[in-house]
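Participant: Please find the sequence and the predicted model below.
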Amino acid sequence: MGGDILFLAHRLPFPPDRGDRIRSAHVLRALAEIAPVHVGCFVDDDANRAFEGELAALAASTCVITRRKPLPLAGVEAVLKARPISLAAYADARLSAWVQEKLASGRFAAVFVFSGQMGQFVPQSWQGRLVVDLCDVDSAKFEAYARNARGPMARIHAREGRLLAQVEAALAARADHTLLISEAEAALFASRAPQARSIQVMGNGIDADYFAPDTVKPAAGMVGAGPHLLFTGQMDYPPNVAAVVCMARRILPLVQRDVPGAQFHIVGRAPSAEVRALANIPGCTVHGAVADMRPYLAAADAVVAPLAIARGVQNKVLEAMAMARPIVLSAEAATGIAAEHGVHFAIGGDDAHFAAQIVKLLVNPPVARAMGANARRFVTENQSWPAMLAGMPAFLGMDREEARSAA
């Protein structure tokens, strides 16, 4: 089946420097190899538009909208229309008109929706192929937020989870294929959306040539007294915030009791006020955004990921594994990665157990080095992006050569 592809994403895929953009950038590149691809997406601010050139180099046409709707306004719209806030936040007449115009041309064979928020732009009249990449089950994430919140926020999160679950299920009932990031997420979604036509797993990959321990020098800010522990991620994202607060305030003191020089480094953009306050804790440094995460990974004696809420596969874990770092992580953060505890990473339980797993690595460098080497070997053999995306033509019902020649 020949024809163009329409790709809709809630964020411009470039630069691929955070989990969703890494996945969407690789998906977009794979789509562009199959057929001409037209991209509709949002940017959070005008500064992000600096990366439109990378998008234009791949896409046959684009519609990039700066998302300026304040969250309170999105909340009011959501209440008035009985829909999730996360959909109201992305509702945009300009993008909707662009999508309608494109699909009316008759040249499109498939629509690829990246993230559930973007399904609202696919008209009910669309009869072509529809593939939806939910990545993970967002509604379940909001349900988890509700369980961990109190007062009005608990009710807001519960409402969001309930309404978003309905949207996800309805979208999956329309889609030829709904993609999830792991077997666990796929099984969870299947239990919540029995009307889904086809639920498939498309895992996250890793560029092991880019994330390689011999490609960069260790970051100067992490060289010297230590050992050094590292957490990476978007630092205004609530699960990441909760993880580093737990690490700095509860786990780090336990580690320092046995390894007095242990230092904890938090690296990632947009640290919240709660995260910035952790810099007042002895041995804790908040670095904020950095141009390249690899030097910090290279400098780390161990990487930690004590996430209590973690949906899908954690790119931060795959990146650390590719950089041959020993990792201590929660069972939640290990979800979707078919690696072995004690061989490729160490899974920690409660605070004391998590700290003990870290100490075990810090006081035994040969064991830590062996774990890092095993981790890199695992991702190079099992988690390459080409392997993860190999099923893309089949999902779209398109053959690369047929689609390109038809275009």
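Facilitator: Everything's here; your move.

Participant: C-alpha from now on. contacts and neighbour counts both.
Facilitator: Fine.

Participant: packing partners for the helix or strand hosting Arg29?
Facilitator: Using DSSP states H and E, Arg29 sits in helix 19-34. When contacts are defined as 3 or more C-alpha pairs under 8 Å, 6 or more residues apart in numbering; DSSP states H and E, helix 19-34 packs onto strand 4-9, helix 392-396, helix 400-406.

Participant: Can you give me the buried ones in the longest one?
Facilitator: The one in question is helix 400-406. Using 16 or more other C-alpha atoms under 10 Å as the test for burial, helix 400-406 gives 400, 403-404.

Participant: Check the residues you listed against Gly128 and report the nearest one.
Facilitator: Gly128 lies nearest to Ala403 out of the buried residues of helix 400-406, by C-alpha to C-alpha, at 14.4 Å.

Participant: what angle separates the helix holding Arg29 from strand 4-9?
Facilitator: Relative orientation of helix 19-34 and strand 4-9, computed by axes from the mean of the first three to the mean of the last three C-alpha atoms, to 10 degrees: 180 degrees.

Participant: centre of the chain versus helix 19-34, how much separation?
Facilitator: Mean-position distance between helix 19-34 and its chain equals 13 Å (C-alpha atoms, centre = their mean, to the nearest Å).

Participant: try it against this one:
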Amino acid sequence: MTLSVVSSYLPIPLDRGDPVRVAMVLRALAQVPDCTLLVVRRPDTTADQEEQLREMLHPMRVRTFEATPFRYDRLGPPGRYSQALTSGLPPWVRSRYSADLHDELRRRDGAAIALGEAAGAYVHGTGLRWHWDKANVLAASVRQEIEAAGDLTYRLRARYLTAVSTRFERRALASCATVSVTSADEAERLRRHHDRAATFVLPSCVPLPSGHQPRPQERELVWLGSFAYEPNLTGLRRFLAEGWPALARAGYTLTLIGSGLTAPVRAELDRHPGVRVRGYVEDLRGALANARAGVVPLWSGAGVKLKTLTLLAHAVPVFTTAVGAEGVPASPAVRIAADPTAMAAELLATTSTALDTMAAEATRLVGQEFSEDRFAERLRTALAADGYLAERGATGAEPAR
């Protein structure tokens, strides 16, 4: 069977959660016979990064494509938004769309897997049998941004994106034979918003970092996430305003790590006492080695959070919210608080001995429940059961609930 796998962006570098999940899926499928990856280059993708991807996925065939430029890009957002609306795609999906890649898919037969939300743009007009692996249910996640909007302009933009994203998602789902989501909560959102049952649940996973040597320092905290993702930045700002003052007075420091940092955001965050803004770090092992605990202050967002799993994989105890812990089994490695004040109080009350216990449990949890081997086993078994792979692999796919 011919299998086409589609990603709307090259998953290297692993600079945020979505590329981590895409890379995990691709590594799990790398040895599948007659499998081809069709992927859109990012604007700053280099030849070295393409070669790195090919080496990582050998012997899988890899074909790269350029995104199709907006026809009216010179007009700025009005030109991009109008063209995106005409094409039925959210603007951020249209910015990753390649007409050449879509044409190639129309010439192919067999089965196909769309990785991530933007890849849903390719499921129409082909003769392929599609599976859509979704990081989140757009109809639910973008609607949360309306509730978080602080001013009228942002609220109107959020309403527009909610409408166009929900319509795009519903149309793409109608052309997909099967669909997977990252958590049981996401499966319920898919049912509630689209009256569609998830074919299976595939929790996001992260590899345990090879050679990582934790050297936790007392009162050193860390935040990890993309600064370009609005729910991350909104949650961080709320934590800094409401929870951080008590921790700063107690002598804590907080290091902020992640991609998408702009100069204005850096200047804003630098004003908080005890906060160190690092931005993107390619190798997290050194950056997280001294962290005593991590904070994941999220009050919106969907699915299993790669930032939470990444911290746990590096033996960093996590203090978060119910949103930040979605899809993670109840564990001593994770403490959940309802608001920033409660999160800060929980941190201040946790002893050094308790943090040591949490750190040990963190790596055990990831190794047993969220390992790369377990992810690959679940994925290949589920895809084989649904007819996308010629032979059934190891057992262990987690059914939708």
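Facilitator: Cool, the structure landed. This structure is a prediction, so every number in the text was calculated from the model and none was measured.

Participant: related to what we said a few turns ago, so can I have CSV of the helices and strands packed on helix 19-34 of the first structure showing distance to Asn240 of the first structure?
Facilitator: Formatted as CSV, those follow (distance: least, C-alpha to C-alpha, whole Å):
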stretch, distance to Asn240 of the first structure
strand 4-9, 23
helix 392-396, 31
helix 400-406, 39
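
Participant: one step back: tell me the residues of the second structure aligned with the helix holding Arg29 of the first structure.
Facilitator: On the second structure, the counterpart of helix 19-34 of the first structure by TM-score structural alignment is residues 17-32.

Participant: Also stretch 369-384 of the first structure?
Facilitator: Under TM-score structural alignment, stretch 369-384 of the first structure corresponds to residues 356-371 of the second structure.

Participant: follow-up on the earlier one: who's in contact with the match of helix 19-34 of the first structure?
Facilitator: 7, 10-14, 35, 56-60, 115-116, 135, 204-206, 305-307, 372, 375-376, 379-380, 389 (C-alpha atoms under 8 Å, 6 or more residues apart in numbering).

Participant: Select from those every entry located in helices.
Facilitator: Applying DSSP state H to these, the entries found in helices are 56-57, 306-307, 372, 375-376, 379-380.

Participant: So which of those wins on neighbours?
Facilitator: Most neighbours among these, by other C-alpha atoms under 10 Å: Leu379, with 26 neighbours.

Participant: Distance of that residue relative to Leu240 of the second structure?
Facilitator: 39 Å (C-alpha to C-alpha, to the nearest Å).

Participant: same thing with Leu57 of the second structure?
Facilitator: Following C-alpha to C-alpha, the distance that separates Leu57 of the second structure from Leu240 of the second structure is 41 Å.

Participant: can you pull out the strands in the stretch 301-401 of the second structure?
Facilitator: 318-320, 334-336, 398-399 (DSSP state E, counting those that start in this stretch).

Participant: so which of these is the most packed in?
Facilitator: Ranked by mean neighbour count under mean count of other C-alpha atoms under 10 Å, these are led by strand 318-320, which reaches a mean of 25.

Participant: Figure out which of the helices and strands packed on helix 19-34 of the first structure is closest to Ala242 of the first structure.
Facilitator: Smallest distance to Ala242 of the first structure across those (C-alpha to C-alpha): 27.1 Å, for strand 4-9.

Participant: In the second structure, what stretch matches that closest one?
Facilitator: Under TM-score structural alignment, the match for strand 4-9 of the first structure is residues 2-7.

Participant: Ala315 of the second structure maps to what in the first structure?
Facilitator: Using TM-score structural alignment, Ala315 of the second structure pairs with Ala324 in the first structure.

Participant: So its match sits against Gly372, correct?
Facilitator: Yes. Counting by C-alpha atoms under 8 Å, Gly372 is a contact partner of Ala324 of the first structure at 4.0 Å.

Participant: So for those two, which sits in the more crowded spot?
Facilitator: Set Ala324 of the first structure next to Gly372 and count neighbours by other C-alpha under 10 Å: Ala324 wins out with 29 against 25.

Participant: And the more buried one, how far from Ala208 of the first structure?
Facilitator: From Ala324 of the first structure to Ala208 of the first structure the distance is 10 Å (C-alpha to C-alpha).

Participant: what's the answer for Ala322 of the first structure, then?
Facilitator: If you measure Ala322 of the first structure against Ala208 of the first structure using C-alpha to C-alpha, the figure is 6 Å.

Participant: repeat for Asp20 of the first structure
Facilitator: Plainly put, Asp20 of the first structure is 18 Å away from Ala208 of the first structure if you go by C-alpha to C-alpha.

Participant: For Ser330 of the first structure, give me its contacts.
Facilitator: Per C-alpha under 8 Å, 6+ apart, neighbours of Ser330 of the first structure: 305-308, 347-349, 354.

Participant: Count the neighbours of the nearest residue to it once chain neighbours are set aside for me.
Facilitator: Nearest non-adjacent residue to Ser330 of the first structure, counting by C-alpha to C-alpha, 6 or more residues apart in numbering: Pro306, 4.9 Å away. The tally of other residues near Pro306 of the first structure (other C-alpha under 10 Å) stands at 29.

Participant: the longest helix in the first structure is where?
Facilitator: Per DSSP H, the first structure has its longest helix at helix 151-174.

Participant: Touching that helix from outside, list them.
Facilitator: Counting by C-alpha under 8 Å, 6+ apart, 83-86, 116, 119, 130, 132, 138-143, 145-148, 178, 192-198 sit against helix 151-174 of the first structure.

Participant: Filter those residues down to the ones in strands?
Facilitator: Members of the contacts of helix 151-174 of the first structure lying in strands (criterion: DSSP state E): 130, 132, 178.
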